[in-house]
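Enquirer: Structural data only, the sequence is not supplied:
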């Protein structure tokens, strides 16, 4: 029988050294030290950033290098740094992690696709990570999420191999506590993908009470609708849970509160979704909310556009329809017996179009504590530069739009990420800081010759309200 040539004492020493140097494989605790090779690599990277061997690039600047429909390979000695915002500890993320540029108040985030499971043991939540970009790739995943990967698969990004992870992805000793970015559902857009966020005043619809996070009839992922009260209706957004999540059979909470998670996209990239790191981030313990009741308010002024004549230039009494640039004006439209106002530039020959729709003057002196409320929808928006601004003026003379003083109003307006033709409630906009006669304007910027800017905005149910 062969016997080991190592004495027991030496074996124990070797075992201890192996355990210390392989902390990334420890399933039971977050690593708080690096092995010698890792530590030296981080020192070399930091020294290289100081002496010019490496060039640091921000996540935001890195994302700007993306070319739509292409996978780009990095050639320079660039380094990007970020903080891990996602965790695969519960199995809700698979062979991916997200990095955001700051532990709090992040401005950009990026997806990393890698051939590694249980990456949380090495790249734990809040861990500072350096990526050597040379020879890696930038492109979109199958979910149309911008990511760093190890290869190109046609016009999509592919996983970093185990060897690439060892030579390109490095954690430092620093682990920060992440402060979630507070958002409303209506705020969410492409820029927030990968960020750790917090949504307040959230609940699951009553029809989901008693249901679990994952629906057993689904093969891979389940999307559960969430809602939050906003004005006279609900805002909605989807929570996505993987079939591999350890918490998939937990019952959805029935109350209202806060949810923290990562903004991502559904498979195929059709919808934005919120993905949990852990159900510890779900704190729904408050009383359910109720949308405002219109019966609790008096209507001071209202325009429903129900007298619209389909596809004619809008000439609703008292409203100013003005083209600042180009020839396009707001039009009256009817769909399914509902009238509304619309500004769209499709088919126009103008390089630039700016169209205003200004309300009649509304006297607020007799209506203290008044609120503005309206519904807006969009269709065919593809660019954030195809915009609508909601403005208010107290010195407009009723004719000279451009020489009046206009202040922007914060309102919930549709973006290119919202479903086409679906009206969004603006919420109640407080007008108590204004007095005398005010005018409300809707100003759209687009283009008839640029297909990226020829989308349309629709306005309906414009109201000034005051509480009874």
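Expert: Received, thanks. Every value quoted in this text rests on a predicted model; they were computed, and no experiment measured them.
Enquirer: Please make it C-alpha for all contacts and neighbour counts, starting now.
Expert: Noted.
Enquirer: can you pull out the helices in the stretch 101-250 of the chain?
Expert: 162-168 (DSSP state H, counting those that start in this stretch).
Enquirer: for it, what spans make up the strands?
Expert: Along the stretch 101-250 of the chain, counting by DSSP state E, counting those that start in this stretch, strands occupy 109-113, 127-132, 137-140, 146-149, 151-153, 156-158, 169-175, 181-183, 196-202, 221-230, 233-242.
Enquirer: how about the ones you listed in a markdown table, adding distance to residue 93 and mean neighbour count?
Expert: A markdown table is the format used below for those (distance: least, CA to CA, whole Å; neighbours: other CA atoms under 10 Å):
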| stretch | distance to residue 93 | mean neighbour count |
| --- | --- | --- |
| strand 109-113 | 11 | 25 |
| strand 127-132 | 17 | 22 |
| strand 137-140 | 17 | 26 |
| strand 146-149 | 15 | 27 |
| strand 151-153 | 20 | 17 |
| strand 156-158 | 16 | 25 |
| strand 169-175 | 18 | 18 |
| strand 181-183 | 20 | 15 |
| strand 196-202 | 14 | 22 |
| strand 221-230 | 11 | 20 |
| strand 233-242 | 8 | 21 |
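Enquirer: put this beside the first:
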């Protein structure tokens, strides 16, 4: 009987001993000299590699789940100070996790102006204490955004995207290219909103109104930036206080097709080049030329550059403007508009396109230089629709072909 009772007691103690214990004891049981605040961490000299048993505590305020950041998360503690954690591998922590971060083996460093804790191993350095925690963003103004609030979760109110960006997408998801969008207030202050082309919302159109936005403060050299966690935190449906553009394309991002633009070409490929196809020249203008200087040869071609759909409903007098310049002899550039194009097919084969070339007040003529000429205003009110497209058509033959460049394409009320 005593032997049986011994086994019962031993089994009960074994079950109790196998009960899962949380990683760390209560805060007051940790050595005081082993815990530092994020503010203390940010005040340390860098670069610095940690070798001792030092830890920080905080809540993850931004994770990788939307794809807007990769192998990075942001943490913030009760003091409000934040830090960018650069992970050795992706995943393992999510927004709302309250975590202890052991600093042993990590490196405090700065990259292009952004202070960060590098070489963080999620398995070895991070222990989750609890989940589902909410950090309230700090409300600041654009003018108050500086390096002192790097990595902090903030809210801006009374802001809107620049008129030049309205109608554009957060980033270029098709080409997985990151884009900067300018956020402004009614006093002329501005800050960059940087979005990765890998974000799952990259191709969503940015809000066109005024309102509030939540994001984490970043920095690239001297430029302060904001990284959003989700478009749902951009509540911007109030009336604007600055002018808005229904369409703006300046090619400064080095792409002819970002922002939903389309390029369609037929012609001759010689020496690896589609002659006459729209391309970026000089880094920031769109150019089309069918002339190969090396062989002194012109190639017959037809090349279209087509805008994304522009919603002109609600406008009364929408106008189009752009800058253009041409050199050498050949057919003139043509301008078209359509209200039934499907947005993806070859415009030479689909859609009803109206030639409005003659409606352009100022087409450049070859004057021997590359000085851009403003087009003047082109009235688009006859083409008001929910889906209005404009297109530039370049034509070259086997005997001639001008070079045309365009820039700063704008549709506005």
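Expert: That came through fine. Owing to the predicted nature of the structure, the values given are computational and were not obtained by experimental measurement.
Enquirer: before we move on, the earlier item: could you dump the strands of the stretch 101-250 of structure 1 to CSV with distance to residue 20 of structure 1?
Expert: Output for those, formatted as CSV (distance: least, CA to CA, whole Å):
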stretch, distance to residue 20 of structure 1
strand 109-113, 27
strand 127-132, 19
strand 137-140, 33
strand 146-149, 29
strand 151-153, 32
strand 156-158, 32
strand 169-175, 15
strand 181-183, 36
strand 196-202, 31
strand 221-230, 37
strand 233-242, 33
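Enquirer: Of the ones you listed, which is nearest residue 281 of structure 1?
Expert: strand 196-202 (9.0 Å; CA to CA).
Enquirer: Would you check the span in structure 2 matched by that closest one?
Expert: Under TM-score structural alignment, the counterpart of strand 196-202 of structure 1 in structure 2 spans residues 153-159.
Enquirer: Return the distance of that stretch from the chain's centre.
Expert: 18 Å (CA atoms, centre = their mean, to the nearest Å).
Enquirer: swap in stretch 60-79 of structure 2?
Expert: The answer for stretch 60-79 of structure 2 is 16 Å, by CA atoms, centre = their mean.
Enquirer: Report the buried residues of that stretch.
Expert: 60-70, 72-77 (16 or more other CA atoms under 10 Å).
Enquirer: Need the residues that contact that stretch.
Expert: Identification of contacts with stretch 60-79 of structure 2 by CA atoms under 8 Å, 6 or more residues apart in numbering yields 37-39, 57-59, 82-91, 93-99, 135, 151-153, 195-201, 216, 227-230.
Enquirer: and the end-to-end length of that stretch?
Expert: 14 Å (CA to CA, to the nearest Å).
Enquirer: cool, stretch 139-151 of structure 1 as well?
Expert: 10 Å.
Enquirer: which residue in structure 2 lines up with residue 108 of structure 1?
Expert: Aligned by TM-score structural alignment, residue 108 of structure 1 pairs with residue 81 of structure 2.
Enquirer: re the thing from before, which among the contacts of stretch 60-79 of structure 2 end up buried?
Expert: Buried among the contacts of stretch 60-79 of structure 2 by 16+ other CA under 10 Å: 37-39, 57-59, 82-87, 90, 93-99, 135, 151-153, 195-199, 201, 216, 227-230.
Enquirer: if we can go back for a sec, quick check: which of the strands of the stretch 101-250 of structure 1 is nearest to residue 189 of structure 1?
Expert: Proximity to residue 189 of structure 1 (CA to CA) singles out strand 181-183 among the strands of the stretch 101-250 of structure 1, at 10.6 Å.
Enquirer: Superpose on structure 2 and give me the mean offset of that closest one.
Expert: For strand 181-183 of structure 1, the mean deviation from structure 2 after alignment is 0.5 Å (mean CA distance after the TM-score superposition for structure 1).
Enquirer: Show where that strand falls in structure 2, residue numbers please.
Expert: Going by TM-score structural alignment: strand 181-183 of structure 1 matches residues 138-140.
Enquirer: what does the matching stretch rub up against?
Expert: By CA under 8 Å, 6+ apart, stretch 138-140 of structure 2 touches 152-157.
Enquirer: coming back round to it: just so I know, which of the strands of the stretch 101-250 of structure 1 lies nearest residue 288 of structure 1?
Expert: Per CA to CA, nearest to residue 288 of structure 1 of those: strand 196-202, 8.5 Å.
Enquirer: could you say what helices and strands that closest one packs with?
Expert: In terms of contacts (3 or more CA pairs under 8 Å, 6 or more residues apart in numbering; DSSP states H and E), strand 196-202 of structure 1 is packed against strand 181-183, strand 221-230, strand 256-265.
Enquirer: between these, which gets nearest to residue 11 of structure 1?
Expert: Short answer: strand 256-265, nearest of those by CA to CA, at 44.5 Å.
Enquirer: returning to that earlier point: can you tell me which residues contact the match of residue 108 of structure 1?
Expert: Applying CA under 8 Å, 6+ apart, the residues near residue 81 of structure 2 are 38-39, 149, 151-152.
Enquirer: switch the cut-off to 7 Å
Expert: Taking CA atoms under 7 Å, 6 or more residues apart in numbering, we find residue 81 of structure 2 in contact with 38-39, 152.
Enquirer: again, but for residue 211 of structure 1
Expert: 251-252.
Enquirer: how near is the equivalent of it over in structure 2 to residue 411 of structure 2?
Expert: Aligned counterpart of residue 211 of structure 1 in structure 2: residue 168 (TM-score structural alignment). Using CA to CA, residue 168 of structure 2 is found at 12 Å from residue 411 of structure 2.
Enquirer: Repeat that for residue 166 of structure 2.
Expert: 11 Å.
Enquirer: Identify the contacts common to the two.
Expert: What both residue 166 of structure 2 and residue 411 touch, as defined by CA under 7 Å, 6+ apart, is the set 245-247.
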